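Q: Show me the folded form of this:
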Amino acid sequence: MTNLFDLTGKVALVTGASSGLGVQMAKALAGNGASVALVARRKERLDAVASEIEGLGVEAYVRTCDVSDVEQIKQTVEDVERHFGRIDILCNNAGLGLSAPAEEMSDENWLTMMDVNLNAPYFFARECARGMIERGYGKIINTGSIHSTVGMLEWPVGAYATTKGGLLMMTKQLAVEWAKYGITVNAIGPAYFPSEMTGAILDGGGFDQVAAIRCPMGRPGREGELDGAVLYFASDASSYTTGQLLTIDGGWTAI
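A: Down below sits the predicted model:
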């Protein structure tokens, strides 16, 4: 029986791959046979992740990049394509969660959030799509959020929600434009998973009390619980799925 989730021979580029969800995504892809380009700013952390990936029997390629810099994005995609010959799968995962009440958000933090959470995914998608269009195949996965579709009363996530809402519409529009080229563009929408970005909320922000009200499962996500969604969108299992947001949230957005 054919394994629809088999990624043997595919090449994936994962941004934000030095920690948190990016590491989980990279491991999931590698565990199903994909070679992985690991992209982030912190080389030492990327090297550690690369060692784990290579232990799964596939190649890992480390490339440092400040995703707020468009020229670095262009150079990174060019470098990865030169190394592997192509990019089949793009996981746009790098992100920031700077938080402040809307009336107190600084100009600098707002613009930084836009650059990292919204502009960078567009520029990575644009650069990767050029090669995908030539080959007639590509899988682009954007990391959205539950805040792609809902706001938050308890925590001031206005800038973050704005970027993730914009990312959802970007996902839909790119899916529409690139479907004719054999490229699917989808998004995953995690609730709160343990990571550097969510540490303050999960460890001391009253998360348990909030989750008891807002999340039917009453807990944050666990390592591995995003793997199925990532593999679905990265593989031929999703050949007729594009422009979609799959929310992985323990029922958070169902109420």
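
Q: use CA for all of it now, contacts and neighbours both
A: Fine.

Q: residue contacts, G136?
A: Applying Cα atoms under 8 Å, 6 or more residues apart in numbering to G136 gives the contacts Y181, G182, I183.

Q: State the number of residues packed around the last one.
A: Residues lying near I183 (other Cα atoms under 10 Å) number 25.

Q: does it really touch E134, like I thought?
A: No: using Cα atoms under 8 Å, I183 makes no contact with E134, being 10.7 Å away.

Q: Quick check: the gap between the residue nearest the centre of the chain and R41.
A: By Cα atoms, centre = their mean, the chain has its centre lying nearest to N93, at 2.5 Å. Plainly put, N93 is 13 Å away from R41 if you go by Cα to Cα, to the nearest Å.

Q: Please apply the same query to Q173.
A: As judged by Cα to Cα, Q173 and R41 stand 29 Å apart.

Q: Kindly report the same for P101.
A: In this view, P101 and R41 are 28 Å apart by Cα to Cα.

Q: out of these two, which sits in the more crowded spot?
A: R41 (16 against 12).

Q: another one to check against the first:
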Amino acid sequence: MAFPLFDLTGRRALVTGSSQGIGYALARGLAEHGASIVLNGRDRSKLESAAKSLRDAGHEVSVSDFDVTDHDAVRQGIDAIERDIGPIDILVNNAGMQFRTALEDFPAERWEQLLKANISSVFYAGQAAARHMIKRGQGKIINIASVQSELARPGIAPYTATKGAVRNLTRGMCADWAKHGLQVNAIAPGYFKTPLNQALVDSEEFSSWLEKRTPAARWGDVDELVGAAVFLASRASSFVNGHTLYVDGGITTCL
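A: Below is the predicted model of the structure:
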């Protein structure tokens, strides 16, 4: 029977940026496969609302509202989870942001925000969690990259730069930490209907372009990312390391 390979019972997963969108969908999916969940974000009320929904469905959920762009806050927050809730077996680095404008007009302060939210947060949380995982000789880290780790389009060059960095940081984490029993991989979503993409979803012109550009001819649904996350979080991926798994309807296969 293959199912036990994907069983997450007895494992604890911290998912950053998980009060809505992809992060919430991944947290729910991991919970449905047996994991206890720690939701993370900066808005305590949104986290509690998301946690209630999961608890009402019968899942074990805690919340931790530290800021993933603050190195000290991340270290203290993860140490507190380890001390007060229990060991983090799975870390999903999902928190991130987007800002769209022509590169020649891109504000420097927005560049700095993107760097902190999209790549520094992955380093901060990955490092803080890995220090505990290394002591136990095991752990799973899943970084959320993007099709923009591979592709580019006008108006989002800095975002593209940060997601390319996530892909390569994933490789670097593998190079350093695989010998300690950790598996570090990334999921690269294509175009999914999320609050981050709402402006694009609402654009008939963009949606038409996307449907023509993507072999699957549609937007993705966030629940379609769950299988990849469960695979990378479970024993089924015990020898998969440093890999970026594109879940994109085939868009990266076509020029």
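
Q: gap between stretch 12-31 of the first structure and the chain center?
A: Relative to its chain's centre, stretch 12-31 of the first structure lies at 9 Å (Cα atoms, centre = their mean, to the nearest Å).

Q: Contacts for it next, please.
A: Residues outside stretch 12-31 of the first structure that contact it (Cα under 8 Å, 6+ apart): 7, 34-43, 45-46, 49, 53, 56, 58, 80, 87-95, 193-196, 223-224, 226-227, 230-231, 234.

Q: my read: the residue nearest to the centre of the first structure touches I140, true?
A: No: applying Cα under 8 Å, one finds N93 of the first structure not in contact with I140, separated by 10.7 Å.

Q: ok, which stretches of the first structure are helices?
A: 20-31, 43-54, 70-84, 107-113, 120-135, 158-178, 199-204, 207-214, 227-234 (DSSP state H).

Q: nearest to M152 of the first structure, of the ones you listed?
A: helix 158-178 (8.3 Å; Cα to Cα).

Q: And that closest one, what does it pack against?
A: Judged by 3 or more Cα pairs under 8 Å, 6 or more residues apart in numbering; DSSP states H and E, helix 158-178 of the first structure is in contact with helix 107-113, helix 120-135, strand 183-190.

Q: Check the mean deviation of the shortest one from the second structure.
A: Read that as helix 107-113 of the first structure. With mean Cα distance after the TM-score superposition for the first structure, helix 107-113 of the first structure departs from the second structure by a mean of 0.3 Å once superposed.

Q: Mind listing what's buried along that helix?
A: For helix 107-113 of the first structure, the neighbour count (16 or more other Cα atoms under 10 Å) marks N109, W110, T112, M113 as buried.

Q: As CSV, these with distance to A120 of the first structure would be great.
A: Formatted as CSV, the buried residues of helix 107-113 of the first structure follow (distance: Cα to Cα, whole Å):
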residue, distance to A120 of the first structure
N109, 15
W110, 14
T112, 11
M113, 10
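
Q: which one among those gets closest to S238 of the first structure?
A: Nearest to S238 of the first structure, judged by Cα to Cα, of the buried residues of helix 107-113 of the first structure is M113 at 30.0 Å.

Q: Report the contact partners of that closest one.
A: M113 of the first structure touches G95, L96, G97, L98, A159, Y160, T163, counting by Cα under 8 Å, 6+ apart.

Q: Recalculate using a threshold of 7 Å.
A: L96, A159 (Cα atoms under 7 Å, 6 or more residues apart in numbering).

Q: for E48 of the second structure, same thing?
A: So E48 of the second structure contacts nothing (Cα under 7 Å, 6+ apart).

Q: let's see it at 8 Å
A: Residues in contact with E48 of the second structure (Cα under 8 Å, 6+ apart) are V63.

Q: Next, find the distance separating it from A31 of the second structure.
A: Noted for E48 of the second structure: a distance of 16 Å to A31 of the second structure, by Cα to Cα.
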